[in-house]
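Asks: Generate coordinates for the sequence data below:
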Amino acid sequence: TARAPRPTPRAGRPGRSVPVRLRIPAIGVDTPVIRLGLAADGTVEVPPITADDRAGWYRYSPPPGSTGPSVILGHVTVGDHGDGVFRHLGRLRRGDRIEARLENGTAPRFTVRSVRTVAKADFPTEAVYGAVGRPELRLITCGGPRSGGEYRDNVIVFAAPDPPHP
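Replies: Got it, this is the predicted structure:
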C-alpha cells in the first residue's frame, strides 16, 4: 500500500472539478481515479485492495491543474490479485508525461521532474504536501524491500505542469 504520514487537510473549494482518470503512457497506466480522505489513524487513506485496482486522489489536496500539490496514490501490489496500478511507477524518468482527466472534461498535463524512493520513516511530508505557487502533481506508491508483509519505502513522483499550448 502507499502509506503517507499525516498531512494537514485543507478545505476544498466548492464546485471544483475533480480527477476521474489518470494516464501515464510510459508505464501503460490508464485508470479511473477514486476519491480518498483520511484513514482512522490520521494518515492518508489508500485505495481499496481489489482486482480492479484504481488510483486514488487525496481529496484534501487540490485537483490536478489547480495551484498546489495534487496527490494521487496507488498500489504496487494488491494482495492475492497481483500487480497494482502503480507497479511500474519507479520506472518513470524525467520528461515522461502524465495526464489527469477531470470531471469537467479538461485534462491537465504534467511532466515528470523527479522520482524519489524514500524510507517510510523518512517520508518527506513538506516536499509532498507543502504549499507551492503553481499546479504540481505527486504520485505515491510503495517500494523497496518488504518487511513483515509491508513495503519499507515509498516511491514518489514529482511532476510539474506542461506549458500551455497557444
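Asks: For the rest of this, base every contact and every neighbour count on C-alpha atoms.
Replies: Noted.
Asks: Helices along this structure, start to end?
Replies: 125-129 (DSSP state H).
Asks: residues contacting N154?
Replies: When contacts are counted by CA atoms under 8 Å, 6 or more residues apart in numbering, N154 touches A2, R3, T117, V118, A119, K120, F123, I140, T141, C142, G143, G144.
Asks: nearest residue to it other than its sequence neighbours?
Replies: With sequence-adjacent residues excluded and distances taken as CA to CA, 6 or more residues apart in numbering, N154 is closest to C142, at 4.3 Å.
Asks: Can you tell me which of the contacts of N154 end up in strands?
Replies: Using DSSP state E, T117, V118, A119, I140, T141, C142, G143, G144 are the members of those that sit in strands.
Asks: who touches the residue most central in space within the chain in this structure?
Replies: Nearest to the mean C-alpha position of the chain, by CA atoms, centre = their mean, lies I72 at 2.2 Å. Residues in contact with I72, defined by CA under 8 Å, 6+ apart, are A55, G56, W57, Y58, L137, R138, L139, I140.
Asks: Alongside the first, I'd like the structure of this one:
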Amino acid sequence: MLPRSRAARLAIPYLDLDAPVMDLRLDSRRRLPAPPEDDPHLVGWYADGPSPGGPGTAVAVGHLDTDTGPAVFSGLSELGKGRRIEIRRADGRTAVYTVDRIKSYEKSHFPDREVYGDRGRPELRLITCGGTFDRRAGYSGNLVVFAHLTQIREPTGPPR
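Replies: Sure, this is the predicted structure:
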C-alpha cells in the first residue's frame, strides 16, 4: 500500500494533455466545485478522497471549456477503453490508470453511487461538463471517465 501523497500533475498521453493539479474540497452544499475558471488548464483533485494509486475511488475534475475557449478536459470524449491516464504524485511516483469506459449523465439523474462508489480496487473518475449548453443554466450533464489502477511507476530522479 502506498503512503498518501497529493496529486501534482495529470497526463493523458493520447490527448497530449499534461496539466497541473490543485486540491479541491466539498463546498457548503457538499458538492465538489470545479477549479477556478481563470485557469482553464488546471485539474482539481478531491483532496479528501484517495490519493493517486490509493485504495478507493479517486476523483479529478476539470473544465470542458470556458469563455476563452477549450479547457483542460475538452478532449475527454475522444478517450477509449485501454487509454492511459497518468497521475504524478508529490512524492515522485506516478499512478497509471487504464480507461474502462466513458459515460454521459444528465445532472438531474447523476448516479452518485455508480460514479463515486468503492469497487474494492484503486479507481479513478475524471469528470467534466457535457450534454447541451444553455447560457443561463450551463451544461445539462456530465461526462465521466471510469478507469482503474494498472501500474505504479517509481521516480526516475529526485522528487520535485
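Asks: Do you have the strands of structure 2 handy? List them.
Replies: Per DSSP E, structure 2 carries strands over the ranges 7-12, 17-24, 43-46, 57-61, 65-66, 69-70, 84-89, 94-106, 123-134, 138-153.
Asks: what would the ones you listed look like in a markdown table with distance to L32 of structure 2?
Replies: Compiled in a markdown table, the strands of structure 2 are given as follows (distance: least, CA to CA, whole Å):
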| stretch | distance to L32 of structure 2 |
| --- | --- |
| strand 7-12 | 16 |
| strand 17-24 | 7 |
| strand 43-46 | 7 |
| strand 57-61 | 8 |
| strand 65-66 | 18 |
| strand 69-70 | 21 |
| strand 84-89 | 19 |
| strand 94-106 | 16 |
| strand 123-134 | 11 |
| strand 138-153 | 13 |
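Asks: Can you say which of these is packed in most?
Replies: Comparing the strands of structure 2 by mean neighbour count (mean count of other CA atoms under 10 Å), strand 43-46 comes out on top with a mean of 26.
Asks: circling back: which of the contacts of I72 of structure 1 lies closest to R21 of structure 1?
Replies: If you rank the contacts of I72 of structure 1 by distance to R21 of structure 1 using CA to CA, A55 comes first, at 8.5 Å.
Asks: Counterpart of that closest one over in structure 2?
Replies: In structure 2, the residue equivalent to A55 of structure 1 is V43, according to TM-score structural alignment.
Asks: where's that match relative to S104 of structure 2, distance?
Replies: 19 Å (CA to CA, to the nearest Å).
Asks: which residues in structure 2 does stretch 96-109 of structure 1 match up with?
Replies: The alignment of stretch 96-109 of structure 1 onto structure 2 (TM-score structural alignment) covers residues 83-96.
Asks: I127 of structure 2 pairs with which position in structure 1?
Replies: Alignment note (TM-score structural alignment): I127 of structure 2 maps to I140 of structure 1.
Asks: hmm, back to that, starting at the chain centroid, how far to the match of stretch 96-109 of structure 1?
Replies: Relative to the centre of its chain, stretch 83-96 of structure 2 is centred 12 Å away, using CA atoms, centre = their mean, to the nearest Å.
Asks: about what we covered before: any idea how far the residue nearest to N154 of structure 1 is from P163 of structure 1?
Replies: C142 of structure 1 is 30 Å from P163 of structure 1, by CA to CA.
Asks: for G37 of structure 1, same thing?
Replies: From G37 of structure 1 over to P163 of structure 1 (counting by CA to CA), the distance is 30 Å.
Asks: Check P108 of structure 1 too.
Replies: 10 Å.
Asks: swap in V71 of structure 1?
Replies: From V71 of structure 1 over to P163 of structure 1 (counting by CA to CA), the distance is 20 Å.
Asks: quick one: contacts for G53 of structure 2?
Replies: Here G53 of structure 2 is in contact with L2, A95, V96, P122, E123, L149, I152 (criterion: CA under 8 Å, 6+ apart).
Asks: what lines up against it once you look at structure 1?
Replies: Checking TM-score structural alignment: G53 of structure 2 goes with G65.
Asks: How about P111 of structure 2?
Replies: In structure 1, P111 of structure 2 lands on P124 (TM-score structural alignment).
Asks: which one is D65 of structure 2 nearest to, not counting chain neighbours?
Replies: Per CA to CA, 6+ apart, closest to D65 of structure 2 is A71, 4.4 Å.
Asks: Number of residues surrounding that neighbour?
Replies: The burial count assigned to A71 of structure 2 is 19, neighbours taken as other CA atoms under 10 Å.
Asks: I'd like to know how far it sits from P20 of structure 2.
Replies: 13 Å.
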